[in-house]
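Trainee: Any chance you can model this:
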Amino acid sequence: MTRQKYFTNTPLSVLDLAPVNEGGSPAESFKHSVELAKKTEELGFHRYWFAEHHNMPGIASSATSVIMGHIASATESIRIGSGGIMLPNHAPLVIAEQFGTLESLYPNRIDLGLGRAPGSDQATANALRRTLNSSPEQFPQQLEELQAYFSEEGNRGVRAVPGQGLDVPIWLLGSSGFSARLAAEKGLPFAFASHFSPDYTIPALNIYRDNFKPLNVLAEPYAMVGVNIVAADTTERAKWLATSQQQQFLSITRGKPAKLQPPIDDIDAVWSLQEKNAIEKTLDSRSTIVGDKELVKEKLARFLSETNANEVIISSQIYNQKDRLRSYEIVGELMK
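Mentor: This is a model prediction of the structure:
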């Protein structure tokens, strides 16, 4: 089993958006995820999470629990989780059964991260739910129902089989203060999407820590923050590789999500000044780190100092698989 190592005593984890490259396919994406999961497990990363997105040509992790099982079967020790399951899209009983199945197959390795957004546009959300009766506003009630299915008693005579009585860690995910406050009230670990919502990071973490109630799960708050990292042997190459992520956010900004594009030499040739300002605000330099090993080390240490996070989860939207592996390898070297 891989010995866990830490950078500044902080566990580092992986957020894999299962990118589908221009010219590639989801099948290729899944092969790349297996390769990356094995590599990061070897390097000492703590968790490997997937996010639920739908109707996104460049993201293949829509069937999140299925790809989690695939990755868990290809690894040995790294924790596998959802970052996250968008609970309003699902019946809580189904999620309890799915994650109960995963926990039964891979004991003590499964995390259930939950979000309240649809992870898609409204038309897709309606197609997923088949009803308008479920909404993000009902998230606290859905969370309670889900927790009941994992209890020994079940929920009003309904049992999750498998799932009942299993200890599947539940995380709440958020990009604003709502989930921060709910995670605090429930005494649950909290993961903040600082990799695309940097301005709200400190306020949300303060809400979580100031209002935290130690219950049955945690004695004290535990916060994880998201960071985009594109690392390379030179900062110049890292900046070039990062244009793939910039193009991805540009396509989303324009309302036309696309597959992950190869790097380009002049990003300023493809976006307007207004688009550039909007994307650079999202991909803020505090939580989007692009550079060589020393620059990544410096900026990551600074972000950890600012947030006092217990853990960092890293997303690296890099077109070429060899460059993606190398980026995580460089970050992994910081844990030695």
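Trainee: CA atoms for contacts and neighbours, from now on please.
Mentor: Will do.
Trainee: Name the nearest residue to the residue most central in space within the chain, ignoring sequence neighbours.
Mentor: Centroid-nearest residue in the chain: Gly83, 3.8 Å away (criterion: C-alpha atoms, centre = their mean). With sequence-adjacent residues excluded and distances taken as C-alpha to C-alpha, 6 or more residues apart in numbering, Gly83 is closest to Ala51, at 4.6 Å.
Trainee: quick one: the strands in the stretch 101-250 of the chain?
Mentor: Along the stretch 101-250 of the chain, the segments classed as strands by DSSP state E, counting those that start in this stretch run 110-115, 170-174, 190-192, 223-231.
Trainee: export those strands to JSON lines and tack on distance to Glu145 and mean neighbour count?
Mentor: Output for those, formatted as JSON lines (distance: least, C-alpha to C-alpha, whole Å; neighbours: other C-alpha atoms under 10 Å):
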{"stretch": "strand 110-115", "distance to Glu145": "13", "mean neighbour count": "24"}
{"stretch": "strand 170-174", "distance to Glu145": "13", "mean neighbour count": "25"}
{"stretch": "strand 190-192", "distance to Glu145": "19", "mean neighbour count": "29"}
{"stretch": "strand 223-231", "distance to Glu145": "24", "mean neighbour count": "26"}
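Trainee: One more, please, to line up against the first structure:
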Amino acid sequence: MSGTTETKILHDIKFSVLDLAPVNEGSTPADAFRNSLDLAQHAEKWGFNRYWVAEHHNMPGIASSATSVVIGYLAAGTKTIRLGSGGIMLPNHASLVIAEQFGTLESMYPGRIDLGLGRAPGSDQNTARALRRTLGTTGDEFPQQLEELRAYFSENSRFVKAVPGQGLNIPIWLLGSSGFSARLSGRLGLPFAFASHFAPNYTLPALKTYRDHFTPSEHLQTPYVMVGVNVVAADTEEEAKRLATSQQQQFLSLIRGTPTQLKPPVDDMEQVWTPYEKSIIAEKLDSTIVGTKETVKARLEQFLADTDADEMIINSQIFDHKARLRSYEIIAEIMG
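Mentor: Below is the predicted model:
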């Protein structure tokens, strides 16, 4: 725990949106972007704090590979909600390029841009090689790349300057699904976002590592934790469980090594997966919350009690766009 003497309640924390820009079966990335903008506009109206999109590559069902471009599109169509990356996979890029891209975004939409960074490839190893153009580059250089990136944003003169970028105050977050980024973000005094939506078993150890290693910085005086949560909310339990089968099928395609577009829900997953596959997905999606407003609220309250998080970022992989909007609307009602 972070040392607080009072137990947080849901009204004490902020809620945000994590969008993978899902490409539904039978649709196109253009449709995905239109849906993302519509969701971002609704999220802004409903009072969500920030809206992040994630970098993934070679994924037929995820359209946000050019993450900074998507952020600019969403920022242009909204007014107040923060936009950012959840995250940019820094080893895929030159630090200077990311500094320039996010310096450009911050210059266009001042005070609204977040830069969340991860060290995974965001895809398979063959795609990582295609992105990085070398077999020798791995995520091990992440701390050095991060130091270089932060230097581009500083006021200090460099031989090469990020224009735009230098001197801009763009909040940097570290994202993680293990203890590595938790320890690094704590040591640097940066806010930390944990991928509990797909690494639930590591959530509490990683948060403890972050808080135990936290050192106050000019950016942050006390630890700040955001946790990812999969939520599928609907007006009935039966409908929520049915909608959740789209995400289950998406994970199933990943563990089979054949990623697909986001599939429509099915009535019975037992006809789709094997018992072994079911057990793997159950472990991966252990923190997923599915149900009505009452069910979701109770589960979120328990998750908050377990994590003492400062913010929750909600991912909802739902095939039908209207149902997806309704799921986030229910979360907004819980937010009050």
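Trainee: Need the counterpart of the residue nearest to the centre of the first structure in the second structure.
Mentor: Taking TM-score structural alignment, Gly83 of the first structure has Gly86 as its aligned residue in the second structure.
Trainee: hang on, that match is in a helix, isn't it?
Mentor: No. Gly86 of the second structure is assigned strand when assessed by DSSP: H, G, I helix; E, B strand; the rest coil, not a helix.
Trainee: Okay, the aligned partner of Ile172 of the second structure in the first structure and Ile267 of the first structure: tell me how far apart.
Mentor: By TM-score structural alignment, Ile172 of the second structure lines up with Ile170 in the first structure. Distance, Ile170 of the first structure to Ile267 of the first structure, by C-alpha to C-alpha, to the nearest Å: 40 Å.
Trainee: Please identify the residue most distant from the middle of the second structure.
Mentor: When distances are taken from the C-alpha mean of the second structure, Phe159 lies farthest, 33.7 Å away, according to C-alpha atoms, centre = their mean.
Trainee: if I look at that one, how far off is Gly257 of the second structure?
Mentor: Distance of Phe159 of the second structure to Gly257 of the second structure, computed by C-alpha to C-alpha: 44 Å.
Trainee: which one in the second structure is aligned with Asp266 of the first structure?
Mentor: Residue correspondence to the second structure (TM-score structural alignment): Asp266 of the first structure is matched to Asp268.
Trainee: whoops, I mixed them up, Gly58 of the first structure
Mentor: Under the alignment (TM-score structural alignment), Gly58 of the first structure pairs with Gly61 in the second structure.
Trainee: isn't its match right up against Gln261?
Mentor: Yes. Using C-alpha atoms under 8 Å, Gly61 of the second structure is in contact with Gln261, at 3.7 Å.
Trainee: rewinding a little: from Glu52 of the first structure, how far out is the residue nearest to the centre of the first structure?
Mentor: For Gly83 of the first structure, the distance to Glu52 of the first structure - C-alpha to C-alpha - is 7 Å.
Trainee: for the second structure, which helix is longest?
Mentor: helix 29-46 (DSSP state H).
Trainee: Return the mean post-superposition distance for the following helix or strand past that helix against the first structure.
Mentor: Proceeding N to C from helix 29-46 of the second structure, the next assigned helix or strand is strand 50-53, under DSSP states H and E. After superposition onto the first structure, the average distance of strand 50-53 of the second structure to its aligned residues comes to 0.3 Å, using mean C-alpha distance after the TM-score superposition for the first structure.
Trainee: what sits against the match of Gly58 of the first structure?
Mentor: Applying C-alpha atoms under 8 Å, 6 or more residues apart in numbering to Gly61 of the second structure gives the contacts 22-25, 259-262.
Trainee: can you check Val161 of the first structure too?
Mentor: 97, 100.
Trainee: How about Ile202 of the first structure?
Mentor: Thr307.
Trainee: Export the contacts of Gly61 of the second structure as CSV, with columns for neighbour count.
Mentor: What follows is the contacts of Gly61 of the second structure, written out as CSV (neighbours: other C-alpha atoms under 10 Å):
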residue, neighbour count
Pro22, 28
Val23, 25
Asn24, 24
Glu25, 14
Pro259, 18
Thr260, 19
Gln261, 22
Leu262, 25
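Trainee: Check the offset of stretch 201-211 of the second structure from the chain's centre.
Mentor: Relative to the centre of its chain, stretch 201-211 of the second structure is centred 17 Å away, using C-alpha atoms, centre = their mean, to the nearest Å.
Trainee: I meant stretch 212-220 of the first structure, not that one.
Mentor: Worked out by C-alpha atoms, centre = their mean, stretch 212-220 of the first structure lies 23 Å from the chain centre.
Trainee: would JSON lines of the strands of the stretch 101-250 of the first structure with distance to His70 of the first structure be doable?
Mentor: Formatted as JSON lines, the strands of the stretch 101-250 of the first structure follow (distance: least, C-alpha to C-alpha, whole Å):
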{"stretch": "strand 110-115", "distance to His70 of the first structure": "13"}
{"stretch": "strand 170-174", "distance to His70 of the first structure": "20"}
{"stretch": "strand 190-192", "distance to His70 of the first structure": "24"}
{"stretch": "strand 223-231", "distance to His70 of the first structure": "23"}
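Trainee: does Glu185 of the first structure really touch Asp210, like I thought?
Mentor: No. Using C-alpha under 8 Å, Glu185 of the first structure is not in contact with Asp210; the gap is 10.4 Å.
Trainee: So for these two, which sits in the more crowded spot?
Mentor: In this view Glu185 of the first structure and Asp210 are compared by other C-alpha atoms under 10 Å, and Glu185 has more residues nearby, 15 against 12.
Trainee: Which residue in the second structure aligns with that one?
Mentor: Checking TM-score structural alignment: Glu185 of the first structure goes with Arg187.
Trainee: Do I have it right that that match meets Arg211?
Mentor: No. Using C-alpha under 8 Å, Arg187 of the second structure is not in contact with Arg211; the gap is 9.4 Å.
Trainee: Count the neighbours of the counterpart of Leu18 of the second structure in the first structure for me.
Mentor: Per TM-score structural alignment, the equivalent position to Leu18 of the second structure in the first structure is Leu15. Counted with other C-alpha under 10 Å, the neighbours of Leu15 of the first structure add up to 23.
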